[in-house]
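Peer 1: sequence unavailable; structure follows:
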């Protein structure tokens, strides 16, 4: 069981090179979904492995074993208690980190919506007064887009349309939900942060392509993205802004004409997809197998304890019967 528990803990690191190589070679939509899914499964798998390891070791403690209706002597497959303590500490840290991340996200969400309520809304867009260039999208209340007057003044009319289409694409394609899943996964397991960062970049590329499709001019969208890179980051890392992510890469992707990749590259890309999905399935399967094995071991320990308890309980009766038979034989001999 020990080796099986290491697989969900090690695979997130092993998947970095393949996933990072794969992300720019997939369509932004496929990359967003794949990387978010991988991050979530790897984070859940590592948390499950820590839970199994902690319980397998702590089951050797008499108090814990008594709660499970077995004895430590009959539970022979437990992990060393120091290792279980480390697993338990990491599991508690992951749980506290997830709770803290959810709390921070909720507080940020409420604070930003409270600020947006204080400003006017024109055509579904909240216009923020101020010279500082700001533009972002936030989910909730039907989805809201905020743009500052400074940002609007810095853009040409066509660039403003491209910027708004970019932010609308974030809401229409449910990117805040993907981003929230990434925040939770990274809180549970910091080792998946490279995957969530790559997924966030893929979301921006997805919104760029959607805006280019609506506007019909990729150069205008690239110019709007470049100017929006000056956008304020004071709204926190949760906001999906047109200037987010590695802007030079996004601009270069918009300026380059879309071309169909050669067939060998397509085959290699889908082979890499199969590899990362296989790693994902391996992680989930190893964690599930460890949990099943632990459950079977506990049931065996409970059965062994039950049998041992029955033998001990019957021993006084057998001893009394032997004494009674000996007494009867002595009385017969005396007669």
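Peer 2: It's in. Quantities reported herein were computed from a predicted structural model and do not represent experimental measurements.
Peer 1: use CA for all of it now, contacts and neighbours both
Peer 2: OK.
Peer 1: could you list the residues in contact with stretch 145-165?
Peer 2: The contact list for stretch 145-165, computed with Cα atoms under 8 Å, 6 or more residues apart in numbering, reads 116, 124-138, 167-168, 210-212, 214-215, 220-221, 223-225, 227-228, 231, 242.
Peer 1: those residues in helices, which ones?
Peer 2: 116, 167-168, 210-212, 214-215, 220-221, 223-225, 227-228 (DSSP state H).
Peer 1: buried subset of these as a PyMOL selection?
Peer 2: Per 16 or more other Cα atoms under 10 Å, the buried members of those correspond to this PyMOL selection:
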select buried, resi 116+167+168+210+211+212+215+220+221+223+224+225+227+228
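Peer 1: quick one: the closest residue to residue 244 other than its chain neighbours and residue 222, what's the gap?
Peer 2: Closest residue to residue 244 in three dimensions, ignoring its sequence neighbours and counting by Cα to Cα, 6 or more residues apart in numbering: residue 229, at 6.7 Å. With the distance defined as Cα to Cα, to the nearest Å, residue 229 ends up 11 Å from residue 222.
Peer 1: quick one, which of the two is more surrounded?
Peer 2: Comparing residue 229 with residue 222 by other Cα atoms under 10 Å, the one with more neighbours is residue 222, at 24 against 20.
Peer 1: from memory the more buried one sits against residue 248, does it?
Peer 2: No - under the criterion of Cα atoms under 8 Å, residue 222 lies out of contact with residue 248, with a separation of 9.5 Å.
Peer 1: counting by contacts, list what the longest helix seen in the chain packs against.
Peer 2: With residue count as the measure and DSSP H as the assignment, the chain has helix 263-334 as its longest helix. Under the contact criterion of 3 or more Cα pairs under 8 Å, 6 or more residues apart in numbering; DSSP states H and E, the helices and strands touching helix 263-334 comprise helix 2-22, helix 28-58.
Peer 1: next, the buried residues of the last one.
Peer 2: Okay, so that is helix 28-58. Buried residues in helix 28-58 (16+ other Cα under 10 Å): 28-32, 34-58.
Peer 1: gap between it and the chain center?
Peer 2: Its chain's C-alpha centre and that of helix 28-58 lie 6 Å apart, by Cα atoms, centre = their mean, to the nearest Å.
Peer 1: would you mark the buried spots in the helix or strand just after it?
Peer 2: Following the chain from helix 28-58 toward its C-terminal end, the next helix or strand by DSSP states H and E is helix 62-67. With burial defined by 16+ other Cα under 10 Å, the residues of helix 62-67 counted as buried are 64, 65.
Peer 1: quick one, what contacts the residue nearest to residue 244?
Peer 2: Applying Cα under 8 Å, 6+ apart, one finds that residue 229 lies in contact with 242, 243, 244, 247.
Peer 1: closest to residue 280 among these?
Peer 2: Looking at these and their distance to residue 280, the nearest is residue 244, at 28.2 Å (Cα to Cα).
Peer 1: tell me if residue 145 really is in a strand.
Peer 2: Yes - per DSSP: H, G, I helix; E, B strand; the rest coil, residue 145 lies within a strand segment.
Peer 1: put this next to the previous one:
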């Protein structure tokens, strides 16, 4: 177990660059789902590895072993090595837990604050208009989800561009993109290497919504113009009230998004053609499978060790 448990902790350092590279070759929806799924899986496997190291260390402590009816002398690993390593894993697990709790609390607090600010404002269906001269628009998840737009943003766009903006934000709500982004943020709490997946995921979510908006209005050039003009308006009159976790049409590297809209629609292949792309996909899949298999093997090994130490006969006099 002590060796297999390292694979989930080391795999992200290889899997993250592979996931980022592969996502750049995929259409936005597939890329976003790939990044979010990779972050979730790698984060879960890494958390499991920390938990296993923590349990293995705690079992060498006499009072913990007594609670589990485990004979410490029959555990397979040398306490001089396993205990310090496990205590370090315990400290890391506590830090990870605290960071995850802070992230969830901050996310909930920002959404509640934004929801309270939008409540009672002028609304029509899922659209809420804030009487703010700043230019802003974002998708506010909830039950029901709402598209929040400031008066300043509405004045900055013509009717067709406003239709694109609203379609973009509604695509975020329909796809529950905030959950995918939260998944990447929590994965980054579980393993520091996974933090590098948040930015490309946020970009692909914006591209996903861009493509959905372009399909809704039936004009990619109009969608590109609306995204560009909305971003310029937001930079000229920025808002201070948008929650940091909200997805907005003015976020990310806007020139890249505009260029992608002006280009031909991306292919919809699940795996892009070419040996390089397939090699990257194989590498990422291998990292995920190895990480999951190692976590399962380490769990089974620890379970067997505990059972052996519990069911062994009494020590000889």
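Peer 2: On my side now, so go ahead. Model, not experiment: these values are computed from the prediction.
Peer 1: related to what we said a few turns ago, neighbour-wise, which of the contacts of residue 229 of structure 1 leads?
Peer 2: Ranked by neighbours (other Cα under 10 Å), these are led by residue 242, which has 30 neighbours.
Peer 1: residue in structure 2 matching that residue?
Peer 2: When structure 2 is aligned by TM-score structural alignment, residue 242 of structure 1 is paired with residue 249.
Peer 1: residue nearest the centroid of structure 1?
Peer 2: Per Cα atoms, centre = their mean, the C-alpha nearest to the average position across structure 1 is that of residue 185, at 2.3 Å.
Peer 1: how about the strands of the stretch 101-250 of structure 2, start to end?
Peer 2: Taking DSSP state E, counting those that start in this stretch as the criterion, the stretch 101-250 of structure 2 contains strands spanning 122-124, 127-130, 137-140, 146-150.
Peer 1: next, the buried residues of the first one.
Peer 2: Residues residue 123 are the ones in strand 122-124 of structure 2 that count as buried (16+ other Cα under 10 Å).
Peer 1: okay, it sits on what stretch of structure 1?
Peer 2: Matched against structure 1 by TM-score structural alignment, strand 122-124 of structure 2 falls on residues 120-122.
Peer 1: next one: the third one
Peer 2: Residues 135-138 of structure 1 are where strand 137-140 of structure 2 aligns, with TM-score structural alignment as the criterion.
Peer 1: once aligned to structure 2, how far is that stretch on average?
Peer 2: For stretch 135-138 of structure 1, the mean distance from the matching residues in structure 2 following superposition reads 0.5 Å, by mean Cα distance after the TM-score superposition for structure 1.
Peer 1: what does that stretch contact?
Peer 2: Outside stretch 135-138 of structure 1, the residues that touch it by Cα under 8 Å, 6+ apart are 143-148, 151, 167-168, 170-171, 176, 228, 231-232, 239-242.
Peer 1: kindly recompute the last result at 6 Å.
Peer 2: Under the contact criterion Cα atoms under 6 Å, 6 or more residues apart in numbering, stretch 135-138 of structure 1 has outside partners 144, 145, 146, 147, 167, 240, 241.
Peer 1: ok, the residue nearest to the last one when sequence neighbours are not counted - how many residues close by?
Peer 2: Ranked by Cα to Cα, 6+ apart and with sequence neighbours excluded, the top spatial neighbour of residue 241 of structure 1 is residue 136, at 4.2 Å. Number of residues near residue 136 of structure 1 (other Cα under 10 Å) recorded here: 27.
Peer 1: same check, this time on the one 3 residues further on
Peer 2: With neighbours defined by other Cα under 10 Å, the count for residue 139 of structure 1 comes to 19.
Peer 1: any chance of CSV for the strands of the stretch 101-250 of structure 2, columns distance to residue 80 of structure 2?
Peer 2: Formatted as CSV, the entries for the strands of the stretch 101-250 of structure 2 read as follows, by distance: least, Cα to Cα, whole Å:
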stretch, distance to residue 80 of structure 2
strand 122-124, 65
strand 127-130, 62
strand 137-140, 52
strand 146-150, 57
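Peer 1: pick the most deeply packed of those strands.
Peer 2: With neighbours defined as mean count of other Cα atoms under 10 Å, the strands of the stretch 101-250 of structure 2 peak in mean count at strand 137-140, which reaches a mean of 28.
Peer 1: and that strand, how far out from the chain middle?
Peer 2: Centre to centre, stretch against its chain (Cα atoms, centre = their mean), the figure for strand 137-140 of structure 2 is 19 Å.
Peer 1: how about stretch 136-147 of structure 1?
Peer 2: Stretch 136-147 of structure 1 sits 24 Å away from the centroid of its parent chain (Cα atoms, centre = their mean).
Peer 1: just the terminal-to-terminal distance for it.
Peer 2: Between the start and the finish of stretch 136-147 of structure 1 there is a gap of 7 Å, counting by Cα to Cα.
Peer 1: and what of stretch 67-86 of structure 1?
Peer 2: Distances were taken as Cα to Cα; on that basis the terminal residues of stretch 67-86 of structure 1 are 22 Å apart.
Peer 1: circling back: out of the contacts of stretch 135-138 of structure 1, flag the one nearest to residue 1 of structure 1.
Peer 2: Distances from residue 1 of structure 1 to the contacts of stretch 135-138 of structure 1, taken by Cα to Cα, are shortest for residue 240, at 41.9 Å.
Peer 1: burial of the closest one, as a residue count?
Peer 2: Burial of residue 240 of structure 1 is recorded as 26 neighbouring residues (other Cα under 10 Å).
Peer 1: do you know how far the residue nearest to residue 241 of structure 1 is from residue 36 of structure 1?
Peer 2: Applying Cα to Cα to residue 136 of structure 1 and residue 36 of structure 1 gives a distance of 21 Å.
Peer 1: next one: the residue lying closest to residue 127 of structure 2 once chain neighbours are set aside from residue 216 of structure 2, what distance?
Peer 2: Excluding its sequence neighbours, the residue lying closest to residue 127 of structure 2 (Cα to Cα, 6+ apart) is residue 147, at 4.9 Å. Taken as Cα to Cα, the spacing of residue 147 of structure 2 relative to residue 216 of structure 2 amounts to 16 Å.
Peer 1: and if you look at residue 126 of structure 2?
Peer 2: Here the criterion is Cα to Cα. By it, residue 126 of structure 2 lies 17 Å from residue 216 of structure 2.
Peer 1: could you do residue 209 of structure 2 as well?
Peer 2: Shown here: residue 209 of structure 2 relative to residue 216 of structure 2, a distance of 10 Å by Cα to Cα.
Peer 1: do residue 154 of structure 2 as well
Peer 2: With distances taken as Cα to Cα, residue 154 of structure 2 is found 19 Å from residue 216 of structure 2.
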